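Student: Here is my input; please provide its structure:
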Amino acid sequence: MTYILANERDKDAASAFEEYKKYLTAHKDKFSESVFKLASSDWWYDFNNHKCPHDAWLERALISEPSKGERNENRTTEVILMLLGANQDGYIELSYKNVVSINLDSHNVKLGHKDWRYDEFRYTKSGLFVHEIEWSGSNETANWEIEAEDIEYSWHDK
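Tutor: As a prediction, this is how the structure comes out:
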């Protein structure tokens, strides 16, 4: 079930956010501290806050498999997204740790992914979280789902 993606938000944004906040509060213990902090913060979904990802542009997406062990046989998957903020005054870096699933449905990106439109965090039954991101320009361009153990956010001034 989604709460604040386009289908829900475009119908009734206030009610959608109210339900999402209830969901987050009811399941706070299922999220890592950093995921809950982002998902429940006032600024993350505040389109007037220049550190909010809404309307940011994708600069780069990196999928890596850091390894350990004598033969580098112990591997994990990480995803790092670098976004140019909506006001073009800085960069948002999102680093997903211990990724277990990546679904990048990008079907109309000849001219880029356009704007980070909406996103939401949900917990999974496996004790992780999924971050669903909708990209859009004049038409929807992509829908991404990243399931991971944790996330780190950082802001870099331009």
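
Student: contacts and neighbour counts: CA atoms only from here.
Tutor: OK.

Student: Just checking, which helix or strand succeeds the one helix or strand Asn7 maps to along the chain?
Tutor: Here Asn7 sits within helix 6-9, counting by DSSP states H and E. Counting by DSSP H and E, the element after helix 6-9 in chain order, helix or strand, is helix 13-26.

Student: how about this one, so we can line them up?
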Amino acid sequence: MTSFDFPRQDKDNGLCLADYVRPLQNGKPVDALSLFVTTAGSGIRELADGFKAKGEFLKMHAVQALALETAEGYAELLHTQLRSMWGFPDRADMTMLERFRAEYTGKRYSFGYPACPRLEDQTKLFAALKPEEIGVQLTDGCMMEPEASVSAIVFHHPNATYFSVT
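Tutor: Now for the predicted structure:
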């Protein structure tokens, strides 16, 4: 079992990601959340470096951007599927603008971002999921390699919102 200690905002009634999970009952979990890692795969850096060496900077940037958007797009697709599996699918008429604004139930958070700023918690996520099996490694600084990878913890709580603890 993996556990995370999330920081709380330093103010009255400050938010904490743990607020989005029901407490244990008789020492046992009664709620669910999801952890995932997505990646565009290996070889992106080498391909981009090859374009850079030839002075093809537009191609270099395009390859890197496409790889990052691929990993992020798959993360968003996975989050959409999770919402459906949890019983609250997106409305059929939901617009892309509403998706970009995260106007849906539940939220996904990534370590190193404002609600869970400790990047070191990536090590716990990696221990639980073992994304090395799909080619994603953690650097000494807890960054993912390949760079075009996304990790997240997803909460289904209807009041989940994005916030900062700093």
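
Student: Give me the TM-score for this pair.
Tutor: The TM-score (TM-score structural alignment, normalised by the length of structure 1) is 0.28; 75 aligned residues with a CA RMSD of 5.1 Å.

Student: Ala6 of structure 1 touches Glu132, doesn't it?
Tutor: No. Counting by CA atoms under 8 Å, Ala6 of structure 1 stays clear of Glu132, with 11.3 Å between them.

Student: More neighbours: these two, which one.
Tutor: Counted by other CA atoms under 10 Å, Ala6 of structure 1 and Glu132 do not tie: Glu132 has more neighbours, with 19 against 15.

Student: quick one, what contacts that one?
Tutor: Glu132 of structure 1 makes contacts with Asp119, Glu120, Phe121, Asn143, Trp144, Glu145, Ile146, as judged by CA atoms under 8 Å, 6 or more residues apart in numbering.

Student: what's the closest of the residues you listed to Arg60 of structure 1?
Tutor: Minimum distance to Arg60 of structure 1 across the contacts of Glu132 of structure 1 is 14.1 Å, recorded for Trp144 (CA to CA).

Student: Now for the closest one, how many residues are close by?
Tutor: 16.

Student: From Leu83 of structure 1, how far off is Trp155 of structure 1?
Tutor: According to CA to CA, to the nearest Å, Trp155 of structure 1 stands 10 Å off from Leu83 of structure 1.

Student: which neighbours do those two share?
Tutor: Common neighbours of Trp155 of structure 1 and Leu83 (CA under 8 Å, 6+ apart) are Tyr91, Ile92, Glu93.

Student: Tell me, how many residues neighbour the last one?
Tutor: When you say that, I think you mean Glu93 of structure 1. With neighbours defined by other CA under 10 Å, the count for Glu93 of structure 1 comes to 21.

Student: circling back to that earlier point, can you name the two of the contacts of Glu132 of structure 1 that sit furthest apart?
Tutor: Phe121 and Asn143 (13.7 Å).

Student: and those two? which has more neighbours close in?
Tutor: Phe121 (24 against 20).

Student: residues contacting the more buried one?
Tutor: Counting by CA under 8 Å, 6+ apart, the residues that Phe121 of structure 1 touches are Val35, Ala39, Phe129, Val130, His131, Glu132.

Student: any idea how far Ala53 of structure 2 is from Glu145 of structure 2?
Tutor: From Glu145 of structure 2 over to Ala53 of structure 2 (counting by CA to CA), the distance is 21 Å.

Student: Between the two, point out the one with more neighbours.
Tutor: Glu145 (17 against 11).

Student: Can you tell me the closest non-neighbouring residue to that one?
Tutor: Gln137 (5.1 Å; CA to CA, 6 or more residues apart in numbering).

Student: For the one you found, give its distance to Glu46 of structure 2.
Tutor: Gln137 of structure 2 is 16 Å from Glu46 of structure 2, by CA to CA.

Student: the more surrounded of these two?
Tutor: Ranked by neighbour count (other CA under 10 Å), Gln137 of structure 2 and Glu46 place Gln137 first, with 18 against 11.

Student: The more buried one contacts Ser149, doesn't it?
Tutor: No. Under the criterion of CA under 8 Å, Gln137 of structure 2 makes no contact with Ser149, lying 9.8 Å away.
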